[in-house]
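Engineer: Based on what follows, work out the 3D shape:
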Amino acid sequence: MPKMIFINLPVVNLEVSIAFYESIGFTNNKNFTDDTAACMVWSESINVMLLTHEKWKTFTARPIPPTTSSEVLLALSFESRDDVDRINEIAAQNGGVADINPVQDLGFMYNRNITDLDGHVWEIMWMDPAAFPAES
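Structural biologist: Just a heads-up that it's a prediction; the model follows:
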């Protein structure tokens, strides 16, 4: 089996969260989706598990942080700067919050940060490694 990552996130409304993640480019793996959890696929090796609060509590007794706090900032890469701008807009149109942090434009890298409906922070980014500044 190849190495994979499964990011688990607690969500208040599973159905609305599935629609949000589909709107920004994830696909739902229905084989691992039920009324308590949904597997949202980003790539062959990256999956986000959306878990109802009840399901989340079967994995850990630690409290779910409020939507105003940040425990992690997760980054998703896109093909172009235009894609970053488009996803930022789509996130806002689907219940997320756009540009929760200042836009970062370093020329070779461009990113904008969004949150999903539950306050999970995502860095939507594009990078051109060939344009990375040479060290002097």
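Engineer: hey, let's count contacts and neighbours off CA atoms from now on
Structural biologist: Fine.
Engineer: Between the two ends of stretch 17-36, what distance do you get?
Structural biologist: 12 Å (CA to CA, to the nearest Å).
Engineer: Name the residues of that stretch that are buried.
Structural biologist: Residues of stretch 17-36 classed as buried: 17, 18, 20, 21, 22, 24, 26, 27, 28, 33, 36 (neighbour count, 16 or more other CA atoms under 10 Å).
Engineer: One more, so I can put them side by side:
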Amino acid sequence: MKKEIIFNLAVKDLDKSKAFFAALGFSFNPQFSGEHSVFMNIVDGIHAMLLTESFFKSLIDKPLAQAKEANEVIICLSCESREEVDSLIAKAVAAGGRTPHPPEDHGFMYDQGFEDIDGHLWNLVWVAPQA
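Structural biologist: Predicted coordinates:
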């Protein structure tokens, strides 16, 4: 069986979150989506379930962290080029996200992060093949 990564994110407005991530070029699988959740394809083998806050809360036995106030994780995605990093950042900002810091260029590595409309932090990174 092929291993895949599927992580769950609580969102305030499922339709707005779906539109935000669609603007970044992510696709969705209606077969695994419903009224309270959307299965988002990021890349082959990596997916996210966007869950309404109420549904997410029904799956846990402790308080739900508010990502705009505190963060537990930064989701990091590798990119194939610096241009891909910049393109995805521009799409995220145009769709309502924000950049918490400027890009970092280390020569062999280039990265920048964005905060999605629910406050979840994403980092996009390109690493030179020879690094």
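Engineer: All the strands of structure 1, in order from the start?
Structural biologist: Applying DSSP state E to structure 1 gives strands spanning 5-11, 27-29, 37-41, 46-52, 73-77, 104-105, 109-115, 121-127.
Engineer: with structure 2 superposed, average distance for the first one?
Structural biologist: Relative to structure 2, and after both are superposed, strand 5-11 of structure 1 has an average distance of 0.5 Å to its aligned residues, where the measure is mean CA distance after the TM-score superposition for structure 1.
Engineer: Check which helices and strands that strand sits against.
Structural biologist: strand 46-52, helix 53-56 (3 or more CA pairs under 8 Å, 6 or more residues apart in numbering; DSSP states H and E).
Engineer: 10 Å - rerun?
Structural biologist: Applying 3 or more CA pairs under 10 Å, 6 or more residues apart in numbering; DSSP states H and E, one finds that strand 5-11 of structure 1 contacts strand 37-41, strand 46-52, helix 53-56.
Engineer: Format the buried residues of stretch 17-36 of structure 1 as TSV; extra columns: distance to residue 79 of structure 1.
Structural biologist: Below are these laid out as TSV (distance: CA to CA, whole Å):
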residue	distance to residue 79 of structure 1
17	24
18	23
20	20
21	18
22	17
24	13
26	15
27	17
28	21
33	28
36	32
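Engineer: Tell me which of those residues fall in helices.
Structural biologist: 17, 18, 20, 21, 22 (DSSP state H).
Engineer: Return the residues in contact with the nearest residue to the fourth one once chain neighbours are set aside.
Structural biologist: Think residue 21 of structure 1. Nearest residue to residue 21 of structure 1 in three dimensions, chain neighbours excluded: residue 40, at 7.3 Å (CA to CA, 6 or more residues apart in numbering). When contacts are counted by CA atoms under 10 Å, 6 or more residues apart in numbering, residue 40 of structure 1 touches 6-7, 17-18, 21-22, 25-30, 32-33, 46-50.
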